[in-house]
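Asker: Below are the sequence and a predicted model for it; my questions follow.
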Amino acid sequence: MAFETPYEALIGLRYTAAKKPGGGNRFISFISLISMLGLGLGVAALIVVLSVMNGFQKELRTRILGVASHVQVMGDEGELIGWPGIVERVAGHPRVLAGAPYVQQQAMLSLAGQVKGVVVRGILPGEEEKVADFARHMKAGRLEDLQPGEFGIILGSELAYALRAYPGDKVTLIAPQGMVTPAAVLPRMKQFTVVGIFEVGMFEYDSGLGLVRLEDAQKLYQMGEAVSGVRLKLDDLFAAPQVVRELAGSLPPGLRLTDWTKSHANFFRAVQIEKNMMFLILLLIVAVAAFNIVSTLVMTVQDKRADIAILRTLGASPGSVMAIFVIQGTLIGAIGLLLGVAGGVALALNVETVVPFIERVFGIQFLAKDVYYISDLPSDLHWSDVWIIGATSFALTVLATLYPSWRASRTNPAEALRYE
C-alpha cells in the first residue's frame, strides 16, 4: 500500500508560499519570510554568543592554570619547611602528577627611571616545567637560564615593555623587607639580569609576574631553606576540591591547602553567571521571533476564512483545520531554525577568523589588552548547546502556532461564507 501524505500537510505546505502575484497572499508570504529570518537570526546569535562564552571559560582555565596551579600546599605562617618530604608524600596520591616548590613575594622593579610593582616567584626550572606551561610561552630565553647565584629574572612581556627591559639589561629589585641600620630601616635592593621574557596571553601575569631562581629568592627574602609552598599538578583539574579534602587528612598539621576553584573562583563564577544571563536574554529574542509566527498565522487565518469554511463543509474536522495551520507555522519555524543553526555553527567555528577581519577592515579592536584579561575573541562550540537551543526554539515555535490554529478551527462556515 503506497504511503499517502495527509491532506492537512499538503494544504499547510501550500499556504506557506504565496501563489497570487500582487495579492494578499504575497504580503503574508513576505511576513512569513521575515519571521523565518528573525528566528534564524536569534538562534544564530544565541549559538555564537554561547560558543564565545564557552571559549572564554576555556581560555581562562587554560591560561590561569598554565601559570597558577591546580593545588597549593602552604604553611600556616607563610613558610613551608622540608618541602621535599611534602612533595614525596603528596606524590603517593593517584591523581597527583607532579609537585614543585615556590617562593612568592612582592617587590618593586626599577629600570631607567621606570618603577613597576611585581610578584616575584622563585622556582626550580626543572620542577616548574612539570606543573606549569611557562616553557611553551617563552618569547626570549629559557627557564633553564635561571641559574643559582647569578640572580637572573624572567619578566612578563607587558612588564618588560613597561620597563623598556630587554634580555641582558640590569633591573633593580626592591624588596619590602628592610635592613635595620643605626640610621634607619633601608629597603633591601638587588640587581637582577633579565635573562628571558614570557607571554602567556593573560594581562594579569604578563604585566605583573617575574620569575627568579628559587635559591636567589630564598636569599633575597631571608627565608633560609624554607619556601612559600608547593604547587601540585593533577591529572584532572576538576578533581582538585576532592584531592584537597583527601590530602588534608594525610598531611601533618600546620599546613594549609587550597585549589584553583577557590583562588580563582571569581573568574569562573563571573563567566558562568554571564553565560547564563546571556542565554536567557537571547532566548527572549528567539521567543519574540518565534511569536512573530502568531501574527503571520493570524493574518493567514483571516485571509483563508473562505477556504476554511469550504473545507469544513466538505467534512474537515476542527482538528484537521487546526493541524493545517500548526503545520504551516511549524514549517516556517523549522526553516528559520535550520537557517539559524547552520549560520550560527558556521560563524561559531570561524569567529577567530571573522573577528580579526572585521577589526582590520574597520580599524577597531574589540578587546584591548590593557583592559581585558583575554585580548582575542575565542570560541568553543558545544554541540550540547546547539541541541538545547534548537529544541527550545522549536518548542517555542510550536507553542506559538497553537492559539491562531485553534482560532482557525473555531471558524463558523456560515459566517465565513456570508459575504463571499
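Answerer: Now that the structure is in, tell me what you want to look at.
Asker: Only C-alpha atoms from now on, for both contacts and neighbour counts.
Answerer: Noted.
Asker: Could you give the secondary structure assignment for the spatially closest residue to residue 214 that is not a sequence neighbour?
Answerer: When the adjacent residues along the chain are set aside, residue 214 lies closest to residue 122, with 4.1 Å between them (Cα to Cα, 6 or more residues apart in numbering). Assigned state for residue 122: strand (three-state reduction, DSSP: H, G, I helix; E, B strand; the rest coil).
Asker: who touches stretch 143-159?
Answerer: By Cα atoms under 8 Å, 6 or more residues apart in numbering, the list of residues contacting stretch 143-159 from outside reads 116, 125-126, 134-135, 139, 191-199, 203, 205-216.
Asker: I'd like the distance between residue 165 and residue 41.
Answerer: For residue 165, the distance to residue 41 (Cα to Cα, to the nearest Å) stands at 49 Å.
Asker: In the chain, what residue spans correspond to strands?
Answerer: Secondary structure of the chain (DSSP state E): strands located at 71-75, 96-111, 114-123, 138-140, 152-156, 170-180, 185-198, 209-213, 229-234, 255-259.
Asker: try this one next to it:
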Amino acid sequence: MENSPRPLPFSAFEWLLSGRYLRARRKEGFISVIAGFSFLGIMLGVATLIIVMAVMNGFRKELVDKIVGLNGHLLVQPLESPLTDWEDVAERISRLPDVRLAAPVVDGPALASSAQNATGVLVRGIRSGDLNKLAAISSNIQQGSLDGFDRGRGVAIGRRLAEQLSVRAGDNITLVAPDGTMRAKGAAARIKPYTVAAVFSIDMSEYDSVMVFLPLTEAQTYFNRADDVSAIEVFLMGSPDKVDSFRRPVADAAARPVFLVDWRRRTSAFFAALQVERNVMFLILTLIVLVAALNIVSGLIMLVKDKGSDIAILRTIGASRGAIMRVFLIAGAAIGVLGTLAGLLVGMLVCLNIETIRQFLSWITNTELFPPKLYFLSKLPAEVDAGETAAVVAMALTLSFLATLYPSWRAARLDPVDVLRYG
C-alpha cells in the first residue's frame, strides 16, 4: 500500500483549521475577545499613524507654501560690494529656466505707530509688479487695493498689524526708523507718515502682524540707500525641496560675488522642531501597534494551551510539526493582516474627509478646532504620502508576523504523548 502524499505547505486543510480556531466557540469566548481587541488595536494604530503622518505632511506643506510664497526659495545677498547692479542681476536670474520671479527687495526694521498704538515691524521695499506676482499677498487682499502701489506713498500691511494699530485701508500710519537720529540727514528724513493702501491676510501670524510693504524706490529713500538693495528674493517653480539644484545656476547667473541662503536655512529651527515632533509622534503611535501585536502573542499562547489535545491528536495521525506551526501562523497573521487593511481603509477615509470631520467636531463641541491664529492653518490639511503609508503598513504586518512566531513554535514543539498522558 503506497503512502499518501503529504499535503503542501499552507494547504486548504491548514487554512480551514486556522479559521475554525479563530471562530472560537462559547467556552473559548475569552480567546475570541483577545483576538478582537488585537484586531481593533492594530486597526486603530495603523489608522492613527496614517492620519497623523498625513496631517503633519499637510501642515508642513501649507507652512512651506506660505513661507516660500512670501520670502522666496533662495535669497541672493551681496558680497564685497553693495547690490547697485541689482536690475541687471535680477534680469539675468529671472531668465533662468524654472525661475518664476527674481524680486529685488530692501528690508529694514521700523516702528509703526497710529493714534491708538505702536509696534515693531519689518519694512520691505518691493516693486509693484513683483508684489502683484506674489499670490500670497495679491490674492489675499482684504481691504483696499494694490493699484498704483508704485506711484503713491501708500503701504500694504498685514491684517493682524492693522488690528493692533486699529487702522483700516485709507487711514494713516507713521514709520519711524530705529536709528534715525544717528544719520547725518537727521531724524526728520526717517519719520514719515504713509497711507494704508491695502490690508492683506495670509493666515500666518508671524507675517500678518509684522510685515509692511513699501514701494521699492520709497524704501530706498526711507532707509537712505543710494541705489542698492538689501537682497534679491528668487522664487522657483516646482518642489521647494529641490532648491539645492538651483544654487549653482543662480550663482552663475548673478555674475558677481553673492551669498545664497535657501528657505530651509532661514527657517531651520522651526522645521527642525517640526521634524523632531513628527518622529516622536511616529514612535509613540507605533507603540499602539506593538501593544496590539503583544495581544496577538497572549491570545495565541492561550489558544495553543486550550488546543493542546487537538494538537496531540493531529500529531498522532500524521500532521507534521511544520503543519501545526503554520496553522497558528495563519491564525495570528490573519488578525494582523485584516487589522492592517482595516486600519489602512479607515485612515484613508479620514484623510480624504478630514476637513469635513473637523467642521463637524467643531459644530458638535461648539469650539473652533485648530484656529488659524494659533496653528497658521486656514483649514486642516492632510497630505498622504504613498511611501510613508506603505512603510506604516509594512511595519504593522512585520510586527504582526513576528508576534505569531513564538506561539506557533511552541505549538509545534508540544509532545503529543505528554499532552495525552497528562492533559
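Answerer: Nice, I can see it. Quick caveat: nothing in here was measured; it's all calculated off a predicted structure.
Asker: Report the buried members of the contacts of stretch 143-159 of structure 1.
Answerer: 116, 125, 134, 191-199, 203, 205-216 (16 or more other Cα atoms under 10 Å).
Asker: rewinding a little: contacts only, for the corresponding residue of structure 2 for the residue nearest to residue 214 of structure 1.
Answerer: Using TM-score structural alignment, the partner of residue 122 of structure 1 in structure 2 is residue 125. Listed by Cα under 8 Å, 6+ apart, the contact set of residue 125 of structure 2 reads 105-107, 213-220.
Asker: try 7 Å this time
Answerer: 105-107, 213-216, 219 (Cα atoms under 7 Å, 6 or more residues apart in numbering).
Asker: how near is it to residue 176 of structure 2?
Answerer: Taken as Cα to Cα, the span from residue 125 of structure 2 to residue 176 of structure 2 is 15 Å.
Asker: count of neighbours near the alignment partner in structure 2 of residue 287 of structure 1?
Answerer: Alignment note (TM-score structural alignment): residue 287 of structure 1 maps to residue 290 of structure 2. A total of 19 residues lie near residue 290 of structure 2 under the criterion other Cα atoms under 10 Å.
Asker: can you check residue 8 of structure 2 too?
Answerer: The number of residues near residue 8 of structure 2, taken as other Cα under 10 Å, comes to 10.
Asker: One more: the one 10 residues further on?
Answerer: One way to gauge burial is a neighbour count; for residue 18 of structure 2, by other Cα under 10 Å, it gives 20.
Asker: Residue 111 of structure 1 and residue 179 of structure 1, how far apart?
Answerer: 22 Å.
Asker: How about the contacts made by the counterpart of residue 76 of structure 2 in structure 1?
Answerer: Residue correspondence to structure 1 (TM-score structural alignment): residue 76 of structure 2 is matched to residue 73. By Cα under 7 Å, 6+ apart, the contact set of residue 73 of structure 1 is 229-231, 255-258.
Asker: what about 10 Å?
Answerer: Contacts were defined as Cα atoms under 10 Å, 6 or more residues apart in numbering; by that measure residue 73 of structure 1 touches 80, 83, 86-87, 90, 99, 101, 228-232, 244, 247-248, 251, 255-259.
Asker: Just give the closest residue to it, not the sequence neighbours.
Answerer: What sits nearest to residue 73 of structure 1 in space, not counting adjacent residues and going by Cα to Cα, 6+ apart, is residue 257, at 4.7 Å.
Asker: swap in residue 420 of structure 1?
Answerer: Nearest residue to residue 420 of structure 1 in three dimensions, chain neighbours excluded: residue 306, at 7.4 Å (Cα to Cα, 6+ apart).
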